[in-house]
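Asks: A predicted structure for the sequence below; I have some questions about it.
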Amino acid sequence: MSSQLETIAPGGVHRTDVCIIGAGPVGLFAIFECGMLKLDCHVVDALDMVGGQCTALYPEKPIYDIPGYPQVEAATLIDRLAEQAAPFKPNYHLGQQVTTLTPGQDGRWLVGTDKGTTIDCRAVLVAAGCGAFGPNKPPLDGLGEYEGKSVHYLVRRRQDFAGKRVVIAGGGDSAVDWAISLSEVAGRVMVVHRRAKFRAAPESAARLDQLAKDGVIDMVVPYQLAGLEGENGRLSGVKVATLEGEEKTLPADALLAFFGLAMDLGPIASWGLNVEHHHVAVNPATMATNVPGVYAIGDIATYPGKVKLILCGFAEAAMAVHAIHPLVHPGEALHFEYSTSRGVPGS
């Protein structure tokens, strides 16, 4: 469903109650919470799809700590959240980065994007995860020629690598998890790491080690990436080298480089918000920032005792939207009703 969402073309001025910055899982649930309190909202995300990191980085990876789902793939969770928000007819502005936040009239805010869109709103709800993110790239000559064709920094679909010779570089959870997963579909998986010890969860590292002992995965350690071979963006081999300079070439159709993400708050850092260690400080009772009318939820928000879990972000969304309600409807009493009593449009 997330790939079928209707989005609004860039440009123009749009007036609404709440502008949600970020369409990850917490931002999507905030749409639902706004709808339940009869608050209209517009949603902006720099990615051209909803779901944030769940969609961009690990759509097929299972998540185990979502209430009611003993196990759910990240992409499926996003589809369900988008479906849950759909009855409230959210307005999506995707593929646009919010660049400016300026005061409007009568206590309102003007949210501007890099595509010329302006959203005139009463409250701003920042659900931007850790801000803008991008992969840390290996320093290899000619890398750009192969990116998006045979060099990748994420896996959207396992089947894209079916039958291929895949080199995975890195020593963290992403490298180990995808090595294990792709070993089920790829023609061959080779893991390159500069040392034998991995930084992944112990259970995953143990499973990787067993797959290597069984001959399912090739462990290329201690080596690091040294170069690429191929033509027209298509790999034929990946050069690797030891710290002593000993080199060899791994026959490969694809390289997956997992060296972590570079996080950046981007323009958010210039909005006058209290920022602590690249996170926005909030009042945990209301998720309000130090700037009136601006709230933050999810991974970008910080307060004493903060736990970075999606389920905690869901609760923060509910608290923030309840705090926003009197700003949009001053003097109007909020008669709280459970969803089982109130229902949703079309139910």
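Replies: Thanks, I have the structure now. Numbers count the residues shown, from 1 in each chain.
Asks: please count neighbours and contacts with C-alpha atoms only from this point.
Replies: Noted.
Asks: neighbours of the closest residue to Arg199 other than its chain neighbours, how many?
Replies: Of all residues not flanking Arg199 in the chain, Gly172 sits nearest, at 4.7 Å (C-alpha to C-alpha, 6 or more residues apart in numbering). Look at Gly172: counted by other C-alpha atoms under 10 Å, it has 18 neighbours.
Asks: these two touch, right, Gly172 and Ala196?
Replies: No - taking contacts as C-alpha atoms under 8 Å, Gly172 lies outside contact range of Ala196: 12.0 Å.
Asks: look up the closest residue to the residue nearest the centre of the chain, ignoring the ones flanking it.
Replies: Among the residues of the chain, the one closest to the centroid is Gln53, at 1.8 Å (C-alpha atoms, centre = their mean). Leaving aside its chain neighbours, Gln53 sits nearest to Gly24 (7.1 Å; criterion: C-alpha to C-alpha, 6+ apart).
Asks: can you pull the contacts of the one you found?
Replies: Listed by C-alpha atoms under 8 Å, 6 or more residues apart in numbering, the contact set of Gly24 reads 50-54, 78, 127-129.
Asks: ranges for the helices of the stretch 201-347 of the chain?
Replies: Under the criterion DSSP state H, counting those that start in this stretch, the stretch 201-347 of the chain carries helices at the ranges 202-213, 310-328, 339-342.
Asks: what do Gly172 and Ala196 both touch?
Replies: With C-alpha under 8 Å, 6+ apart, Gly172 and Ala196 have no common neighbours.
Asks: next up, a second structure to put side by side with the first:
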Amino acid sequence: MTDTLRTPADRNLSPVFDEATAQEVDALIVGAGPVGMFAAFQLGLQGVQAHLCDSLPQMGGQCIALYADKPIYDIPGIALCTGRELAAKLQGQIQPFHPVFHGQSQVAQMLPHGDGRWRVQLQAIDGAPAQWLLGRIVLITAGVGAFVPKQLRLEGLEAWLGSQVFYHPVLGDAWLDQVLAEQAAPRIVVNGGDESAVEAVLAAAAHPALQAASLVLMHRRDQFNAPEAMLQNLAQLRASGRVQVVIGMPQTIDADSRLQGLGYVDAEGKDQQLACDQLWVYQGLSPKLGPLLDWNLALEKKQLQVATDTFQTSAAGIYAAGDIVSYPGKRKLILTGFYEATMAAMAAIEYLRGEKLLLEYTTTSKRLHARLGVSHPD
């Protein structure tokens, strides 16, 4: 990985691969957008459980990151849906196959194992320890790249990443147990001004485990880019005193053995201090190809080159589909990505099994119906 692409979480990377502790998987899909989810569906139909990893905390890719509530009109059979609705439909479609999702993770290293399998190291964006997978096939559906959080550049902040500082955290039970382990009533500062920041502070205010916590939403101006219903909810919480809004820009941290506070510049340009036990950063997401550039795969203009009959890359056992691939006549459409994902998944199945795949149809195949969990019509 090049230095320009490293993040604070890289301090948890381990160059040592231990096969005894690595998780063995048949198929790893890198990127859990629409194309990645449909690839998981096609693999599941053939009895292969897919693992998906994505830098975002939920499946959906660009549909969630860029146009969650914007209309999409060109999905076959669906006259109109939003990006969020399409992601939900695709996620529901793959549920019969119980895919495993590794959210807020990037592939930091991908190395040949020597027996046709691939050593893949997943790096957690939130600073948690990295983990190794040992995959028989890898299918890259990374779109325009991994959507990674924009970093808050404060000297010394990295030391608290994963313990008191979190980028785009998801309020799951296990994560909240970590947050509340040392303090039952933490002073939480949510930094950001877009929908994700507003949504986070609203969720924290409503969560039963955080009723004793103090909540501050910090942004450089008193305007927030979020749906009107969220803004109205935020206004009510401000009026009640449940959420405090601080207008300012973080400049320094106050810490000794723990993070204790933030120094910031307020709207009048004056230096101020704010108590802080937990800092949740929502400064937006930006797509980066990241370490994919270092995987020794054939690239042209930062896009993967593939064989259009199998959508295999220049490496055996590694396939690709979606906006990340390039070939003559390529059209960057979700519909095109669905086709490419289907072709890649079928070729990957043949690679895994060493035999030609029997083509079956979901309208008539008892085997496919059994995998989908539906009854076969007489």
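Replies: Noted; the coordinates are in hand. What you see is a predicted model, and the numbers here were worked out from it, not measured in a lab.
Asks: report the TM-score for the pair.
Replies: The TM-score (TM-score structural alignment, normalised by the length of structure 1) is 0.62; 303 aligned residues with a C-alpha RMSD of 5.1 Å.
Asks: circling back: want to throw the helices of the stretch 201-347 of structure 1 into a markdown table with distance to Ala179 of structure 1 and mean neighbour count?
Replies: Shown next, in a markdown table, are the helices of the stretch 201-347 of structure 1 (distance: least, C-alpha to C-alpha, whole Å; neighbours: other C-alpha atoms under 10 Å):
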| stretch | distance to Ala179 of structure 1 | mean neighbour count |
| --- | --- | --- |
| helix 202-213 | 8 | 16 |
| helix 310-328 | 25 | 20 |
| helix 339-342 | 42 | 8 |
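Asks: can I get the ones you listed in JSON lines with distance to Gly272 of structure 1?
Replies: Output for the helices of the stretch 201-347 of structure 1, formatted as JSON lines (distance: least, C-alpha to C-alpha, whole Å):
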{"stretch": "helix 202-213", "distance to Gly272 of structure 1": "41"}
{"stretch": "helix 310-328", "distance to Gly272 of structure 1": "19"}
{"stretch": "helix 339-342", "distance to Gly272 of structure 1": "36"}
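Asks: nearest to Arg158 of structure 1, out of those?
Replies: Closest to Arg158 of structure 1 of the helices of the stretch 201-347 of structure 1 is helix 202-213 (C-alpha to C-alpha; 17.5 Å).
Asks: now for that closest one, which elements pack on it?
Replies: Applying 3 or more C-alpha pairs under 8 Å, 6 or more residues apart in numbering; DSSP states H and E, one finds that helix 202-213 of structure 1 contacts helix 173-182, strand 217-220.
Asks: please identify the most buried of these.
Replies: Neighbour counts (mean count of other C-alpha atoms under 10 Å) averaged over each of those peak at helix 173-182, with a mean of 22.
Asks: how much does that helix stray from structure 2?
Replies: The superposed helix 173-182 of structure 1 is, by mean C-alpha distance after the TM-score superposition for structure 1, a mean 1.5 Å from where its aligned residues fall in structure 2.
Asks: and the contacts of that helix?
Replies: With contact meaning C-alpha under 8 Å, 6+ apart, helix 173-182 of structure 1 is reached by 158, 161, 168-170, 189-191, 199-201, 204-205, 207-208, 211, 217, 257-258.
Asks: for stretch 50-59 of structure 1, same thing?
Replies: 2-3, 22-25, 28, 49, 73-76, 78, 94, 129, 154-157.
Asks: from those, which land in strands?
Replies: In this view, these that belong to strands under DSSP state E are 73, 94.
Asks: for PyMOL, what selects the buried ones among the contacts of stretch 50-59 of structure 1?
Replies: Applying 16 or more other C-alpha atoms under 10 Å to those, the buried members can be selected in PyMOL as follows:
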select buried, resi 2+22+23+24+25+28+49+73+74+75+76+78+94+129+154+155+156
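Asks: strands of the stretch 51-200 of structure 2, start to end?
Replies: In the stretch 51-200 of structure 2, the strands defined using DSSP state E, counting those that start in this stretch lie at 71-72, 81-82, 100-102, 105-112, 118-124, 131-140, 146-149, 165-167, 187-191.
Asks: and the ones you listed as JSON lines, adding distance to Lys302 of structure 2?
Replies: Shown next, in JSON lines, are the strands of the stretch 51-200 of structure 2 (distance: least, C-alpha to C-alpha, whole Å):
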{"stretch": "strand 71-72", "distance to Lys302 of structure 2": "27"}
{"stretch": "strand 81-82", "distance to Lys302 of structure 2": "29"}
{"stretch": "strand 100-102", "distance to Lys302 of structure 2": "25"}
{"stretch": "strand 105-112", "distance to Lys302 of structure 2": "17"}
{"stretch": "strand 118-124", "distance to Lys302 of structure 2": "21"}
{"stretch": "strand 131-140", "distance to Lys302 of structure 2": "14"}
{"stretch": "strand 146-149", "distance to Lys302 of structure 2": "13"}
{"stretch": "strand 165-167", "distance to Lys302 of structure 2": "27"}
{"stretch": "strand 187-191", "distance to Lys302 of structure 2": "33"}
